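[1] based on what follows, work out the 3D shape:
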Amino acid sequence: MLRTLDLRGHAVDSSVSLPRAAFDVEAATERVRPIVQAVAERGEAALAEFSERFDKVVPASFRVPAEELATAEAALEPGLRAALVEAIRRRQIVAGNELDATEVRVEIEPGAVVYQRSVPVRRVGLYVPGGLAPLASSVLMNVVPAQVAGVSSIAVSSPPQAEFGGLPHPTILAVCSLLGVAEVYAVGGAQAIAMFAHGVPGLCEPVDLVTGPGNIYVVAAKRLLRGRVGIDSEAGPTEIAVLADAGANPQFVAADLISQAEHDPLAASVLVTDSPELAAAVQTAVAVQVEATRHAERVRTALSGEQSAIVLVDDLDAGLAVVNAYAAEHLEIQTANAAAVAARVRNAGAVFVGPWSPVSLGDYAAGSTHVLPTAGAARHSSGLNVKTFLRAVHVIDYSREALLELAGRVETFAGAEDLPAHGAAITVRRGADA
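    Down below sits the predicted model:
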């Protein structure tokens, strides 16, 4: 089911083609452009049109009534409620430690002080997918760090579901209620991103930042509206890479590859190993486990796609070169001395160390974030965290004496750039009193 890419005897560099899903955001952007424009121009009328077209239901109210949120929370099965509460608690603990100091003060010279303040974004729109799977876990992954950062206005949007009378999935509503989020919209897809960015009079105030995963049309809308509104990332289909040696448990590896393939037919599952024996054992285990899983057809499509493969390498060093070049959203290290190997990883959205830290743990309740960079973006970007919702603002506070001590250098620098008015703004202060 998984194709084999044999890189033994080959150096891993930019010329090596690694497995990756085809994800043409540019093409999707042209399809999304008229949707975004319609929402900007026609507001709720456009939302109703697109809700009918794409979701096959028009909610009685695009903003979910408060009583529906309370009802969804009250209806939670006790075991699920306990799982949600614990997942929220663990994410809050980790997020609280992500915050660090909110102000840095540096006195460069006497009277020459620069502060860096961390200022939360005022208002954010958090998108929660509801297509192939209602990702209630994405609610807490977006909301908790925003709350810890101090965001004062939080709105959540998720697609309306015909089977729930035009409301988002009840578990999504229940998690919003548990977290105290009262502003929830039954709007999905590109039109939800447009609603957040442009606002809809009488319904939804524009936001400053949009975060959260979604399909290619959500990603295209975020790309199109970047600049008018901040975005977290352009996340593509989910990915898992597993770096494993001969000592890895093939049943564990197979289960983990399947778990991410379950998300989406475009999901990528990649095993990198220097052990042909493990590769064969994993192929066998995958074939057996896929037959027993509920979404077998979706999993088979993902595992047999060009984005998934078993990559054979000469040794662990070559394997590390592959996973660093691939820069997976999720990277598992299932090798001897897994912690030491993990410390050598440069590029990954999140690293899962050893056989007892599967990606599924991070998806729900490890305390880490599961909103992570995809498609190689982990080479330069981080997963969603408290700092996503904070802006660094420098505050410059110099005394007269500190400015005059530096004045000549600033005037010289301004002259070198042929910006004499910049220098004059310093010079005019030379003879002034404090």
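
[2] going forward, measure contacts and count neighbours with C-alpha atoms only.
    Noted.

[3] surely Ala281 touches Ala248?
    No - in this structure Ala281 lies outside contact range of Ala248 using Cα atoms under 8 Å: 10.3 Å.

[4] who's more crowded, the two?
    Applying other Cα atoms under 10 Å to Ala281 and Ala248 shows that Ala248 carries more neighbours, namely 20 against 16.

[5] following up with a second sequence; could you model it the same way so I can compare the two?
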Amino acid sequence: MLRSLDFTDANGSYRFRLPRGQFDVDAALDVVRPIVADVAHRGEVAIKEYSERFDGVIPEAVRVPATELKKAADELAPELAEAFAESIRRRREVATELEVDTNPAPALLADGARVGLRNVPVARVGLYVPGGLAPLASSVIMNVVPAQVAGVPSIAIASPPQREFGGLPHPSILALCHLLGVDEVYAVGGAQAIAMFAYGVEGLCETVSLITGPGNIYVVAAKRLVRGVVGIDSEAGPTEIAIVADDTANPAFVAADLISQAEHDPMAASVLITASSALADAVRAELERQVADAPHAERIRTALGGEQSAVVLVRDLDQAIDVADAYAAEHLEIQTADAEQVAARIRNAGAIFVGAYSPVSLGDYSAGSTHVLPTAGAGAHSSGLTVRSFVRTVHVINYDEAALMQIADGVERFALAEDLPGHAAAVTVRRRS
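    Predicted coordinates for the structure are as follows:
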């Protein structure tokens, strides 16, 4: 089911030899460009037309009434309501304890020369929650909680309307919005939702400053198209997992975790990196056994058999770490002896799951960490969605006259060296006659 890539004789240059799915955002731009332009021009009328075309339903109200949010929350099964509440609690605690940017005291560079730093939350965010193959209600928590902890005063959510729920988003999504105190919810999906947030729709939805949240290739293309009009969190591609494992790993655990990501999407990537051919064989046997009974077996087999998934055979643990860093997985599991020490050597990943009892599924829901993570190797340079994603950093410069005069000569010389005499003059005019 999983193809093999033999890296045992390779040295470096792993990045472009590792399995990757094809995710052509540029091609999708041609599809979403007219949608985004149409929503920007015709607003709610266009949104409803695209809802009928792509979602097969026209919502009675594009903005979901607060009564529907409360109804969805009231109708939750008690056990599910408890799971939602615990996931919210853990995500909020991690966000509050580990992710909040404080406002440090200003740096005193000389007498009367201070530079401070203020962290200011964005004024308004639009959060997108997918509703395709899997309605990701958990993404409500992962987007809303850090935005709230950051102090964002205005939060709006969009999720596709569902025919089976009368044109409303999935009830779990609505219930979580109510539990989190978000009452601005729109039954809008795809590129039209991104356009609505970016350009606003008169009488319906105000424009936002930042759009966050995962989505399919058309959502990603729309985010690329409106980037610059508004901020975006990232251009996330299909989900992916890499597992660094040795012969101490439990093959059933490894197989189950590879399947858990393959279940998301036929384009999802599942990669096992190991120096143990015996483990690789045992994992393949477990995959066959477990996939046979899986409800989404066809989707899983497509993902595991795709070019984006593989067993990567390496010489030893040192090479496994190098390969994992080159891959920079969205989710990286370490299932080895001394897993904590191995994890400490990893530089590139969206999130690292340490040991046999820290599966990615835990992070998807209730670990307290974020599950909105960089994909397609972006873990080498980008971070997941946290409180910091919703905060802007503003320097505050406060020099008195004496402090400016102390450095005035240097500023004037620097400005003249760049042939910007007006810059120099702005200092010179402040010199006492």
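
[6] TM between them?
    With the length set by TM-score structural alignment, normalised by the length of the second structure, the two chains reach a TM-score of 0.99; 432 aligned residues with a Cα RMSD of 0.8 Å.

[7] tell me which element the closest residue to Gln290 of the second structure other than its chain neighbours is part of?
    Nearest residue to Gln290 of the second structure, sequence neighbours excluded (Cα to Cα, 6 or more residues apart in numbering): Ala256, at 7.4 Å. Element membership of Ala256 of the second structure, judged by DSSP states H and E, is helix 251-262.

[8] mean deviation of that helix from the first structure?
    Helix 251-262 of the second structure, aligned to the first structure and superposed, deviates on average by 0.3 Å (mean Cα distance after the TM-score superposition for the first structure).

[9] for that helix, which helices and strands make contact with it?
    For helix 251-262 of the second structure, the packing partners by 3 or more Cα pairs under 8 Å, 6 or more residues apart in numbering; DSSP states H and E come out as strand 240-245, strand 269-274, helix 277-292, helix 297-305, helix 360-365.

[10] what would these look like in CSV with distance to Asp101 of the second structure?
    As requested, those are exported to CSV (distance: least, Cα to Cα, whole Å):
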stretch, distance to Asp101 of the second structure
strand 240-245, 29
strand 269-274, 33
helix 277-292, 42
helix 297-305, 39
helix 360-365, 22
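
[11] closest to Tyr186 of the second structure out of those?
    With Cα to Cα as the measure, helix 360-365 is the member of these nearest Tyr186 of the second structure (23.1 Å).

[12] list the buried residues for that closest one?
    Across helix 360-365 of the second structure, burial judged by 16 or more other Cα atoms under 10 Å covers 360, 363-365.

[13] can you put those in JSON lines and add distance to Ala344 of the second structure?
    Shown next, in JSON lines, are those (distance: Cα to Cα, whole Å):
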{"residue": "Val360", "distance to Ala344 of the second structure": "18"}
{"residue": "Gly363", "distance to Ala344 of the second structure": "18"}
{"residue": "Asp364", "distance to Ala344 of the second structure": "22"}
{"residue": "Tyr365", "distance to Ala344 of the second structure": "24"}
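
[14] for those, which one is nearest Asp325 of the second structure?
    Of the buried residues of helix 360-365 of the second structure, the one sitting nearest to Asp325 of the second structure (Cα to Cα) turns out to be Val360, at 17.9 Å.

[15] that closest one and Asp318 of the second structure: what is the separation?
    As judged by Cα to Cα, to the nearest Å, Val360 of the second structure and Asp318 of the second structure stand 23 Å apart.
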